[in-house]
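>>> Build me a model from this:
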Amino acid sequence: MSYSDCEYYVEKNLRGEDLSFEEALELFELPLPVLGKIADEIRRRKCGDLVTFVIGININYTNICISKCKFCAFWRDNGYVLSKEEILEKVGKAVQRGATQILMQGGINPDLGIEWFEDVFRAVKEKYPNVHLHSLSAPEIHFLAKKEKMSVREVIERLREAGLDSIPGGGAEILVDRVRKKISPNKVDSEGWLKVMETAHKLGMKTTATMMFGHIESNEDIIEHLFKIRDLQSKTGGFTAFIPWTFQPENTELYEIIKEPVPPTRYLQVLAVSRIVLHNFRNIQTSWLTQGLEIATLGLVFGANDFGDLMLEENVITATGKEFKPLDVEKVVRVVKSMGRPVAIRDTYYRILKRL
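Modelled structure (predicted):
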């Protein structure tokens, strides 16, 4: 590929022009260093060199779940539900360690109605008014609407009134129903996921978008997923970031057919493709949680500009047997600066809180 061919993709992205499906699919045929070069140039010209991260905690309030997704090692028929007091204790400890973002996600537990969440959110905000509640995925909100016989809009409005600030992008997996029917047949379909996000955006609430790949999806499925969130972003502008991450097969039902996570080269390829395709997303996160610190750092030259959440606690990925150690601020600062890049702590809305 010539320099002018590389520049074609860069300029098209920076001008905010959609790639055609064929153009996007052809990206997978490029050598990895060339793909990385295009993605990194877009990142440099769109975001500059600053690498950001947020300090937060992922509180998994329940593991009881009726979705029973085949890619998940976390769900149980009979499990736990954290009490309000336990949740407040976790938030308090996280705040003491500098956390500003509280991610609360769990299984789709049929025993928990909207009032349970309202009660918890109000209690958190009353005791810690400055924390940002970035909580509940689209499938959780969709289920609440169904359970309570309310519209998605009503659910989001009530949760926002109780303290919800923004919605994380979990539960997207691959936004192609042929794939979803195989890996998560009991979960909301692609249209439902997109509807929750569009409704939140129309109410003025920001969300993120994710993609879990490395299972049974094809390159075409990945592009379809990216195009769906790209098109919604063009319509609403409500996504703050995109986070691609890889399926971890151990202890899941899919382990029977997929024994190993995809290699780091595949992760970097998809990360770079995401940056090139998603011209209307400023922020792309690298996934230290699934890739480890070394590959996540390499992701910073494959299109990512953000290290995501340092996550003082996490239980879903850990359930697959993947070792989890919270990243400390000093370690992130050290690896980013070793690449000659400046680094800063941000909030959930990507506003800089402190340069390091």
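>>> C-alpha from now on. contacts and neighbour counts both.
OK.
>>> Residue 204: how many residues sit nearby?
13 (other CA atoms under 10 Å).
>>> likewise the one 3 residues further on?
The local packing count at residue 207 equals 27, with neighbours defined by other CA under 10 Å.
>>> Next, the structure of the following sequence, for comparison with the previous one:
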Amino acid sequence: MSIAYNKDYWFDFLKDNEIKEKDAHELLNMDIYSLMSLGDSLASREVGDKVSYAVSYNINYSNFCTASCPICAYYVPYKIKKYNPEKGFELSVEDVHKEAMKAKELNVTEIHIVGGFNPDLNLEYYENIFREVKKVLPDITLKTFTIPEIDFIARTTGNSIPEVIDRFRKAGMDAHTGGGAEIFNEEVRKQITTPEKISGEKWLEDAKLIHSLGVKGNSTMTYGTVENYDDIINHMVRLRDNQLEQPGFLSFIPLKFSIENTPLYKMGKVRMPASGDKDIRVYALARAILGKAIRNVSVYWVALGKELAQVALMSGGSDLVGTAFSEKVFGATNRHTSGSVEELNHLIEEIGKVPALRDTFYNIKEYY
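Just a heads-up that it's a prediction; the model follows:
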């Protein structure tokens, strides 16, 4: 039997070796069931049979955005704000206080804050909303901003990234969200983002800098747009290599592109969501490529749906990200976007795994 189809060969090989880009393509020659089984076996070896998640609440501070990326259904173009401000929103500190009170009632462990590229908001605005959240929930972990947001805020406020991170940490920032990586291939990136969003190279550079300053976070990849498997594999390899150079990624989250209401879909560039076959291959590839460098491969069930999320958890995934209370970005694409602890536990137990509540840094707090 060719090694390209031999699950046992790859399982043994990946115990002590980092897979190279050209080798990763060989994995795609495996039949889908063998590849799925390989991903699951590798996940069990790295993290056991538990599936973790955080009790998380999302606060989106503004949807006005200068980037206006074709993959996003959530943004309102910033230029509209001047003429038609009611089309979008900016939360006040009082609004954020109300959101934090809702989160408190849900006993959340993590607040996730992201928003649009809004140049009207200054550093003091962000510091004030961080402090307000911490005032209401002093023990909460505050996970804030995608890496492109941090870069944008630094640029538009005339500060360096180290200066911004220093001020934000003092105001309550505990981690970054890792979003905005999309796909690193620049030809693909040009079709799914706009020049306002940083390049893939700059994303990786910024990640290393932010991690060197002591702020950890997730890594992401958007798939199911106009990319191919070369782009997917290259993206994962570059994340792994970045992590080996400067550790700081807590997990890897493949984000399946949700097509509804997005400009990319309306332009006809993407007509269907990625197939279940592709979902399985993405998770199995992630588990094989990232290896020990990024042990937590997270399944964002909001993007996949709960049934496909279960399949992904049997293909290399080991985490469900969180309950995603009040998530609005994927909600703008008509996704059902929140799940209770009981729902997530049931989803995990149905596939024979062990539910585990974790904190933002993947420390297990409780098994169910």
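>>> Superposing both, give me the TM-score.
Between these two chains, after superposing, the TM-score reads 0.96 (TM-score structural alignment, normalised by the length of structure 1); 354 aligned residues with a CA RMSD of 1.5 Å.
>>> quick one: the strands in the stretch 51-200 of structure 1?
For the stretch 51-200 of structure 1, applying DSSP state E, counting those that start in this stretch gives strands covering 51-54, 56-60, 101-105, 132-133.
>>> Between those, which one is closest to residue 302 of structure 1.
Of all the strands of the stretch 51-200 of structure 1, strand 51-54 sits nearest to residue 302 of structure 1, with 12.9 Å by CA to CA.
>>> Next one: residue 205 of structure 2 relative to residue 17 of structure 2, how far apart?
From residue 205 of structure 2 across to residue 17 of structure 2, the span is 25 Å (CA to CA, to the nearest Å).
>>> Residue 334 of structure 1 matches what in structure 2?
Aligned by TM-score structural alignment, residue 334 of structure 1 pairs with residue 346 of structure 2.
>>> Can you tell me how far its match is from residue 353 of structure 2?
10 Å.
>>> who's more crowded, those two?
Neighbour count, other CA under 10 Å: between residue 346 of structure 2 and residue 353, residue 353 has more, with 19 against 15.
>>> List the contacts of the more buried one.
Applying CA atoms under 8 Å, 6 or more residues apart in numbering, we find residue 353 of structure 2 in contact with 49, 50, 51.
>>> contacting residues for the second one?
If a contact means CA under 8 Å, 6+ apart, then residue 50 of structure 2 has 318, 353, 354, 355, 356 as its contacts.
>>> List just the nearest of those residues to residue 195 of structure 2.
Nearest member of those to residue 195 of structure 2, counting by CA to CA, is residue 318, at 34.2 Å.
>>> before we move on, the earlier item: is it possible to get TSV of the strands of the stretch 51-200 of structure 1 that adds distance to residue 113 of structure 1 and mean neighbour count?
Formatted as TSV, the strands of the stretch 51-200 of structure 1 follow (distance: least, CA to CA, whole Å; neighbours: other CA atoms under 10 Å):
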stretch	distance to residue 113 of structure 1	mean neighbour count
strand 51-54	30	25
strand 56-60	16	24
strand 101-105	14	23
strand 132-133	18	22
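>>> Can you tell me the residue that sits opposite residue 113 of structure 1 in structure 2?
Using TM-score structural alignment, residue 113 of structure 1 lines up with residue 122 in structure 2.
>>> cool, residue 225 of structure 1 as well?
Per TM-score structural alignment, the equivalent position to residue 225 of structure 1 in structure 2 is residue 235.
>>> would you say its match is within a helix?
Yes: according to DSSP: H, G, I helix; E, B strand; the rest coil, residue 235 of structure 2 belongs to a helix.
>>> Just the helices from the stretch 1-150 of structure 1, written as ranges.
Remark: helices assigned in the stretch 1-150 of structure 1 by DSSP state H, counting those that start in this stretch are 3-14, 21-26, 32-47, 84-96, 114-127, 138-148.
>>> Of those, which is nearest residue 288 of structure 1?
Closest among the helices of the stretch 1-150 of structure 1, using CA to CA: helix 32-47, at 17.9 Å.
>>> Distance-wise, check the counterpart of residue 9 of structure 1 in structure 2 relative to residue 205 of structure 2.
Alignment note (TM-score structural alignment): residue 9 of structure 1 maps to residue 10 of structure 2. Here the criterion is CA to CA. By it, residue 10 of structure 2 lies 31 Å from residue 205 of structure 2.
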